[in-house]
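Novice: This is the structure alone, sequence omitted:
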């Protein structure tokens, strides 16, 4: 995707603890960055947060995550992390996440979530209000 395809960005500064001996962000931290940005994206939608969902017996379960590395981030870089929903199925949602420094595209990722009954651990239909809010 192109940077302008994202309506939502969350900024995050790389901390010293997140870089490896090469002086670049250790690869596993990018999933944490995705999660932080996704949480802020979700907060911005105004839809029920994870605690409210859990109190109602429903949750978003991570089903799949992928990362593609184009260029590294380094200590003290300020990253802009874009999040966008690209598909909603019956119980699943697919999000694209991309990380930029300015206009330089560093990282791409996909996150797949399933909206599920917490006790049964089975997918349930994504509420219509969620669809309207996320895709609107």
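Specialist: In hand now; what should we look at? Small disclaimer: the values here were computed from a predicted structure and weren't measured.
Novice: Please make it C-alpha for all contacts and neighbour counts, starting now.
Specialist: OK.
Novice: For the chain, which segments are assigned as helices?
Specialist: 29-45, 50-55, 128-135 (DSSP state H).
Novice: Helix 128-135 and the first one, what's the angle between them?
Specialist: What separates the directions of helix 29-45 and helix 128-135 is an angle of 110 degrees, with axes from the mean of the first three to the mean of the last three C-alpha atoms, to 10 degrees.
Novice: put this beside the first:
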């Protein structure tokens, strides 16, 4: 398996099945062009995309910069083979190289696969929190 940092839209669209929905052309280009945005794809020996992870560096005046794990997806046939853990570990290495003081992710409390993956990659659980969301399209 090899992991590549993606800087062009074509590989993202070729790996569309790894995302929650088909990648949008404009959003993909904007994400990839933004400094501090990272998208990694894991490929199998035959060149097929097995998994992806995206992360965003976030900076706050009194905290510095941390990496937010935005999304992680692995093809069903590649699950439980270490792909997700390898992707999380590689994103953490990028965060360290870029001077991030930490990395964080939120997931559903009943998402056992995600929780196991993040823990295997070295994450520790902090206090639970409540996620509040603004739907800026439906609420307009």
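Specialist: Good, I have the coordinates. Here the structure is a predicted model, which means the values were calculated and not measured.
Novice: After superposing, what score do the chains get?
Specialist: TM-score of the superposed chains, computed with TM-score structural alignment, normalised by the length of structure 1, equals 0.28; 79 aligned residues with a C-alpha RMSD of 5.8 Å.
Novice: on that earlier part again, export the helices of structure 1 to a markdown table and tack on mean neighbour count and distance to residue 92 of structure 1?
Specialist: Converted to a markdown table, those look like this (neighbours: other C-alpha atoms under 10 Å; distance: least, C-alpha to C-alpha, whole Å):
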| stretch | mean neighbour count | distance to residue 92 of structure 1 |
| --- | --- | --- |
| helix 29-45 | 17 | 15 |
| helix 50-55 | 13 | 15 |
| helix 128-135 | 12 | 11 |
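Novice: which residues touch residue 72 of structure 2?
Specialist: 51, 52, 53, 54, 84 (C-alpha atoms under 8 Å, 6 or more residues apart in numbering).
Novice: could you dump these to JSON lines with neighbour count and secondary structure?
Specialist: Compiled in JSON lines, the contacts of residue 72 of structure 2 are given as follows (neighbours: other C-alpha atoms under 10 Å; DSSP: H, G, I helix; E, B strand; the rest coil):
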{"residue": "51", "neighbour count": "26", "secondary structure": "strand"}
{"residue": "52", "neighbour count": "28", "secondary structure": "strand"}
{"residue": "53", "neighbour count": "24", "secondary structure": "strand"}
{"residue": "54", "neighbour count": "21", "secondary structure": "strand"}
{"residue": "84", "neighbour count": "27", "secondary structure": "helix"}
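Novice: State the pair within these that is farthest apart.
Specialist: 54 and 84 (11.7 Å; C-alpha to C-alpha).
Novice: just to revisit the earlier point, of all the helices of structure 1, which lies closest to residue 10 of structure 1?
Specialist: The stretch from the helices of structure 1 with the least distance to residue 10 of structure 1 (C-alpha to C-alpha) is helix 29-45; that distance is 5.6 Å.
Novice: Could you list the residues in contact with the closest one?
Specialist: 8-10, 12, 18, 49, 67, 81-83, 97, 133-134.
Novice: Mind listing what's buried along stretch 30-40 of structure 2?
Specialist: 31, 32, 36, 37, 38, 39, 40 (16 or more other C-alpha atoms under 10 Å).
Novice: Need the residues that contact that stretch.
Specialist: The contact list for stretch 30-40 of structure 2, computed with C-alpha under 8 Å, 6+ apart, reads 3-9, 52-58, 87, 91.
Novice: Now do the strand ranked longest in structure 1 against helix 29-45, angle only.
Specialist: The strand that spans the most residues within structure 1, counting by DSSP state E, is strand 104-117. Relative orientation of strand 104-117 of structure 1 versus helix 29-45 (the same axes, to 10 degrees): 70 degrees.
Novice: Which elements pack onto strand 104-117 of structure 1?
Specialist: Applying 3 or more C-alpha pairs under 8 Å, 6 or more residues apart in numbering; DSSP states H and E, one finds that strand 104-117 of structure 1 makes contact with strand 58-69, strand 92-101, strand 122-123.
Novice: most packed of these?
Specialist: Of these, the one with the most neighbours on average (mean count of other C-alpha atoms under 10 Å) is strand 92-101, at a mean of 22.
Novice: other SSEs contacting that strand?
Specialist: Helices and strands touching strand 92-101 of structure 1, by 3+ C-alpha pairs under 8 Å, 6+ apart, are strand 78-88, strand 104-117.
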